[in-house]
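Q: Sequence first, predicted coordinates after that:
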Amino acid sequence: MTTKVNPAVQAILSGAAPRAAQLAAARGLLPLPQSDLLDVLIELRKSQDQEIAEAAETTLRAQKQEELLNAVRADELSPAALAYLASRQDLSRELHEAIAFCQQTPDEAIAELARSTRDGALLEIIAINQQRLIRAPEIIEAILQNPARTSEAERRARETRREFFEKERGARQIAEEMRARGLAAAAEFIEAAESLGPTQMADEGSLWLLATHIEVSDADVDDSWLPFEKIEEFIEETEAQRAAHVERLIAETQIEGEASPERISLIRRIMFMSVKDRVRLAMKGDREVRSILIRDPNKIVATAVIKNPRLTDHEVESIAAMRTVSEEVLRLIALNRTWARSYPIIHNLARNPRTPIPTAINILPRLYAKDLRALAQNRNVSETVRRQAMRLAQTRAGE
C-alpha cells in the first residue's frame, strides 16, 4: 500500500489509473516531483503492457544524474527508489556514494551494490558504516568476496566481522555493550531472556538483529495481567512443533509479499525462543515483531502483543481483520473501550469469522445499516451472525 499523498501517484501505483494516464506517466509527461516520478517509473517498468514498461525504462534512463544526486542528498527518495538506483551500474561514483551514505537505502541494496561494484573506493565508503555492517552482515561478506576490494575496505570489513560476529562472548557481555550504545530496552531483554544463552543463540549477529527490534523498556511494560511465575507451568513446544510454526508463518509472509530474507531470519530466531521469552518480546518488540507474534499459535504470546504500549490503532484495525489470530485476542480487542470506539475496528471484528459469536453479536447494534445488510449476505461469517444482522437491518428499515 502506498503512502503517497498525490492522488494521481496513488492511482498509478495501485494500478487504478487508466492506461492513457499510465503511458503519459511512463513517458515523463506528468508534472511530478522527482521522488514521485521515480516511484511511478520504477513501478511502471514492471507493467505487463510492453509499451508502458519500455517507456518507463527509457524515461528512467534519461533522468539527469545531477538531479538524482540532489534528490538523494536531500533525503527525498523512497527506499524503493534508492534500491533501484543502487542497482544501476551506469551511474556515477558520486551518486553511488550518496546512496551508500543515505540511511534510507535498504541494507539489501547496499549488499548488492557491494557485490556488483568494481570501484574499490566505493567499497571503502560502504565499509566505513559499521552500524550498517553489524545490522546486515551480508554486506561484510559481499565486500570480502568482491575482487575489487581495497586493502582498507577489507581491513574494515574483517575487523567488524571479528569484533561483532566471531568472538565467543556471553549474552550478558553483549547486553552490556548494547546498554553502552543506548540500547537499554534491548539490553534488559537479553539479560532476562532464558533462551538466548551461548548454547541456544551463539550467533552474536542474531542478538544484534534482535536488539534493533526492541523498543519498549521494562519500566513501560505492564505485566500485571500475567503472573510470570506461572509461565513455567506452560507446556513448551517441541523442536518439531516450533519448526512447523516457523514454516507456517513464513508461508503466510510469502503470501502477503513480505518475505524478505531479513524477515524470514527474524521469524526463525523469534519462534525458536521459549514461550516465556516470546511473551516478554511481544510486550517489548517493535511493529515488525508484533506482526509476527500476533500470529503465534500460543494464545498467551499473541495476547501479550495487545499489551504492548506501542501498539497503534492502525495495527489493531489490521489485527481485527486477521483470520489467523487467536479468538481470545479478538475478544480482548472488543472489550477494550478505546478500540471499541473505533468504527473500522468493530466493523472488522464483526466481519471476521474468527471473532467469537457472542462478541460479534454484541458488536452488531453499533454497525451502520448498510454494513449490517452486507454482513447479512456474508457467507464467511456464521449463520447466527448473519441472521442477527438481517434482523437489525430490517428493524431499522421499519420492515
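A: Nice, I can see it. Numbers count the residues shown, from 1 in each chain.
Q: from here on, contacts and neighbour counts on C-alpha atoms
A: Will do.
Q: What about residue 173, how many residues nearby?
A: Look at residue 173: counted by other C-alpha atoms under 10 Å, it has 13 neighbours.
Q: sec struct for it, please.
A: Using DSSP: H, G, I helix; E, B strand; the rest coil, the three-state assignment for residue 173 comes out as helix.
Q: From residue 180, how far off is it?
A: Using C-alpha to C-alpha, to the nearest Å, we find residue 173 at a distance of 11 Å from residue 180.
Q: Would you map the strands across the stretch 201-350 of the chain?
A: For the stretch 201-350 of the chain, no strands are identified by DSSP state E, counting those that start in this stretch.
Q: where along it do the helices fall?
A: Along the stretch 201-350 of the chain, the stretches classed as helices by DSSP state H, counting those that start in this stretch are 204-211, 239-255, 261-271, 275-284, 287-293, 299-305, 313-321, 327-335, 337-340, 343-351.
Q: Those into JSON lines, with extra columns for mean neighbour count and distance to residue 383?
A: JSON lines is the format used below for these (neighbours: other C-alpha atoms under 10 Å; distance: least, C-alpha to C-alpha, whole Å):
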{"stretch": "helix 204-211", "mean neighbour count": "19", "distance to residue 383": "44"}
{"stretch": "helix 239-255", "mean neighbour count": "15", "distance to residue 383": "28"}
{"stretch": "helix 261-271", "mean neighbour count": "17", "distance to residue 383": "36"}
{"stretch": "helix 275-284", "mean neighbour count": "25", "distance to residue 383": "34"}
{"stretch": "helix 287-293", "mean neighbour count": "20", "distance to residue 383": "30"}
{"stretch": "helix 299-305", "mean neighbour count": "24", "distance to residue 383": "26"}
{"stretch": "helix 313-321", "mean neighbour count": "18", "distance to residue 383": "19"}
{"stretch": "helix 327-335", "mean neighbour count": "19", "distance to residue 383": "18"}
{"stretch": "helix 337-340", "mean neighbour count": "14", "distance to residue 383": "23"}
{"stretch": "helix 343-351", "mean neighbour count": "22", "distance to residue 383": "12"}
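Q: Looking at those helices, which is nearest to residue 143?
A: Nearest to residue 143 among those is helix 204-211; the distance by C-alpha to C-alpha comes to 17.1 Å.
Q: Now do that closest one: which elements does it pack against?
A: Helices and strands touching helix 204-211, as assessed by 3 or more C-alpha pairs under 8 Å, 6 or more residues apart in numbering; DSSP states H and E, comprise helix 130-135, helix 184-192, helix 261-271.
Q: Alongside the first one, take a look at this:
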Amino acid sequence: MIPPIDMGTLSPPAQKIAQPSAPPKLQDMAARGVAPGLKPGELTTVLVLLAASERDSVRETATKTLAALPDPILTGALGSDLPPAVVDHLARAYTARPPVLEKLLAMPRIDVETLLHLATTGDEATTELIAVNEERLLKNPRVIEKLYLNKHTRMSTADRLIDLATRNSVELTGIPAWREASTAIKDELIPEPSPEPTPDDMLFQETDAIAEELTDAATTDTHLEDDEGQEKVLEKFLPLYKRLADMTISQRIRRAMLGTREERMLLVRDNNRLVASAAVRSPQMQEDDIALISRNRNISDEVLRVIASTAEWMHSYTIKKSLVENPRTPVMVATKLVPLLRESDLKSISKSKNVTSPVKDAARRHLDRRK
C-alpha cells in the first residue's frame, strides 16, 4: 500500500489549495497548473492530490494536466524528492518516456508497489531500467519474479536476474518453475548487459512471433501417434519445434512459462527433464491439457509425478484415472491413487493388459477390501 501524501509537509499556500474546503476557483486554476509561488515538485504534488478530488471538474482537469505537464514543471519535479504517491502517479502516466521513468526509478522514496506495476506492465526499455538496480531487486524479490514473467523483458536480462537470485540464495517462489530455472542457470554462460538485444534475445522474440502465428484452438495436440505408439511432431509445428530446439535450457524453461499452448505441449516432451517439468508447472496450463498429458505413454515419469503432486489437478477424476492407467506413471504414485477410483474402473484396471502388474495387484487388493 503506497502511503498517502502527508499534507503537513506542504507549504501553507499548497495546503490552502489542496484542502477539500478550498475555493473552487483556486482549485480550478491549480488543476490547470497555475499556482504562483509553488515550486515544480510541490505543484506536481498538489496536482496529484487534486486528481483525487471529489469535485469532478477539478479531478478531471488535474488528471489531464498531470498527463501532459509542461517540460519546465516536469523537469523541475523530477529534480526534487517526490512523495511515493506522486512518483507512482507519474510512473503510470509517463510509461512511454524512458528518460522520465529513469529519473523516477532513481527516486529514493519510490514504493515497491510502483516497481511491481512497472515490472509487470513495462516494455523492454522499462524492464531494462528496473533490472539495473541489483541491490533493490535483492531487497524486493517479487520485482525479479514480475520481470521474469513479463514477456517484454529480454531473455538475457531474465538469465541475469535468475543468476543474481541464485548466487544470493534468494528463492523466487513466484516463478512456478523456479527450481528448474535456478538449476539450469548454474551450467550456462551468463551474458553481460548490452545496450542492444543479443542474438539470443532476438531468437526468443522471433520464436514468440512464430508461436503466436501457429496458435490454433482447433488443434488438440502438437504430435500424432503412429500405429506402434510412437509420436511424431505434426508438420505445421516443425518450424516452432526447431526454433525451440535451438534454445538453451534456460530459454526453453522461460518459453514454457510464457509461451503458447502449442509450445507447452512441445516442451512437456522435451528430453531435458528440467524443461519438461517447467512446462507442466506453467501457470497457463489448463485442465484439458493436463488430462491429455496424463494419459500419454510417451511422457516422462517426472512430468507425471509433477501432475500427481499438484493439488489443482488432483481434483479431476479423469486425470487421477489416467495416471493410474498410464504405465509410465511411477508405481508408488499410481498405487496411491488406486483407492480414489470407482469400483467399476478398478475392475477394468485389474484385468487390463496395458497397466503394470503392481498397479493391477493394488487394484485387486483394494477391490477385495471393499468386498
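A: Perfect, I can see it now. These figures come from a predicted structure and were not determined experimentally.
Q: TM-score of the superposition?
A: The TM-score (TM-score structural alignment, normalised by the length of structure 2) is 0.43; 182 aligned residues with a C-alpha RMSD of 3.5 Å.
Q: ok, back up a step: just put the helices and strands packed on helix 204-211 of structure 1 in a markdown table and tack on distance to residue 359 of structure 1.
A: Conversion of those to a markdown table gives the following (distance: least, C-alpha to C-alpha, whole Å):
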| stretch | distance to residue 359 of structure 1 |
| --- | --- |
| helix 130-135 | 43 |
| helix 184-192 | 35 |
| helix 261-271 | 30 |
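Q: closest one to residue 338 of structure 1 among the ones you listed?
A: Of all these, the one in closest proximity to residue 338 of structure 1, counting by C-alpha to C-alpha, is helix 184-192 (26.8 Å).
Q: Buried residues, the closest one. List them.
A: The neighbour-count criterion (16 or more other C-alpha atoms under 10 Å) identifies 184, 185, 186, 187, 188, 189, 190, 191 as the buried residues of helix 184-192 of structure 1.
Q: quick one, which of the helices of the stretch 201-350 of structure 1 is nearest to residue 25 of structure 1?
A: Nearest to residue 25 of structure 1 among the helices of the stretch 201-350 of structure 1 is helix 239-255 (29.4 Å), distances taken as C-alpha to C-alpha.
Q: list the helices and strands the closest one packs on?
A: helix 261-271.
Q: Packing partners of the helix or strand where residue 275 of structure 2 lies?
A: For residue 275 of structure 2, the enclosing helix or strand under DSSP states H and E is helix 273-281. Other elements packing on helix 273-281 of structure 2 under the criterion 3+ C-alpha pairs under 8 Å, 6+ apart are helix 178-185, helix 249-258, helix 261-267, helix 301-308.
Q: Let's see that with 6 Å instead.
A: Based on contacts counted as 3 or more C-alpha pairs under 6 Å, 6 or more residues apart in numbering; DSSP states H and E, the elements that helix 273-281 of structure 2 packs against are helix 249-258, helix 261-267.
Q: how about these in a markdown table, adding distance to residue 135 of structure 2 and mean neighbour count?
A: Below are those laid out as a markdown table (distance: least, C-alpha to C-alpha, whole Å; neighbours: other C-alpha atoms under 10 Å):
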| stretch | distance to residue 135 of structure 2 | mean neighbour count |
| --- | --- | --- |
| helix 249-258 | 23 | 25 |
| helix 261-267 | 34 | 24 |
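Q: could those be laid out in CSV, adding distance to residue 348 of structure 2?
A: As requested, those are exported to CSV (distance: least, C-alpha to C-alpha, whole Å):
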stretch, distance to residue 348 of structure 2
helix 249-258, 36
helix 261-267, 29
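Q: Which of those helices sits closest to residue 276 of structure 2?
A: With distances scored as C-alpha to C-alpha, the stretch of those nearest to residue 276 of structure 2 is helix 261-267 (5.6 Å).
Q: what's the closest of the helices and strands packed on helix 204-211 of structure 1 to residue 40 of structure 1?
A: With C-alpha to C-alpha as the criterion, residue 40 of structure 1 lies closest to helix 261-271 of those, at 25.3 Å.
Q: how many degrees apart are that closest one and helix 239-255 in direction?
A: 150 degrees (axes from the mean of the first three to the mean of the last three C-alpha atoms, to 10 degrees).
Q: Double-check residue 275 of structure 2 against residue 255; I have them as touching.
A: No: with contact defined as C-alpha atoms under 6 Å, residue 275 of structure 2 and residue 255 do not form a contacting pair (9.4 Å).
Q: What residues sit buried inside the longest helix anywhere in structure 2?
A: Among the segments of structure 2 that qualify as a helix by DSSP state H, the longest is helix 199-214. Neighbour-count burial for helix 199-214 of structure 2, counted by 16+ other C-alpha under 10 Å, picks out 200, 201, 203, 204, 205, 207, 208, 211, 214.
Q: next SSE after that helix?
A: Read in the C-terminal direction, the helix or strand following helix 199-214 of structure 2 is strand 223-225, with elements assigned using DSSP H and E.
Q: can I get the helices of the stretch 201-350 of structure 1 in a markdown table with distance to residue 41 of structure 1?
A: Formatted as a markdown table, the entries for these read as follows, by distance: least, C-alpha to C-alpha, whole Å:
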| stretch | distance to residue 41 of structure 1 |
| --- | --- |
| helix 204-211 | 33 |
| helix 239-255 | 25 |
| helix 261-271 | 25 |
| helix 275-284 | 39 |
| helix 287-293 | 28 |
| helix 299-305 | 38 |
| helix 313-321 | 29 |
| helix 327-335 | 40 |
| helix 337-340 | 39 |
| helix 343-351 | 33 |
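Q: In which helix or strand does residue 232 of structure 2 reside?
A: Per DSSP H and E, the secondary structure element for residue 232 of structure 2 is strand 231-233.
Q: Tell me which other helices or strands that strand touches.
A: Applying 3+ C-alpha pairs under 6 Å, 6+ apart, we find strand 231-233 of structure 2 packed against strand 223-225.
Q: The strand it packs on - contacts with which helices or strands?
A: The elements that strand 223-225 of structure 2 packs onto, with contact taken as 3+ C-alpha pairs under 6 Å, 6+ apart, are strand 231-233.
Q: Would you mark the buried spots in the next helix or strand after the strand it packs on?
A: Per DSSP H and E, strand 231-233 of structure 2 leads on to helix 238-245 as the next helix or strand towards the C-terminus. Neighbour-count burial for helix 238-245 of structure 2, with 16+ other C-alpha under 10 Å as criterion, is recorded at 240, 241, 243, 244.
Q: what helices or strands is helix 238-245 of structure 2 leaning on?
A: Using 3+ C-alpha pairs under 6 Å, 6+ apart as the contact definition, helix 238-245 of structure 2 packs against no other helix or strand.
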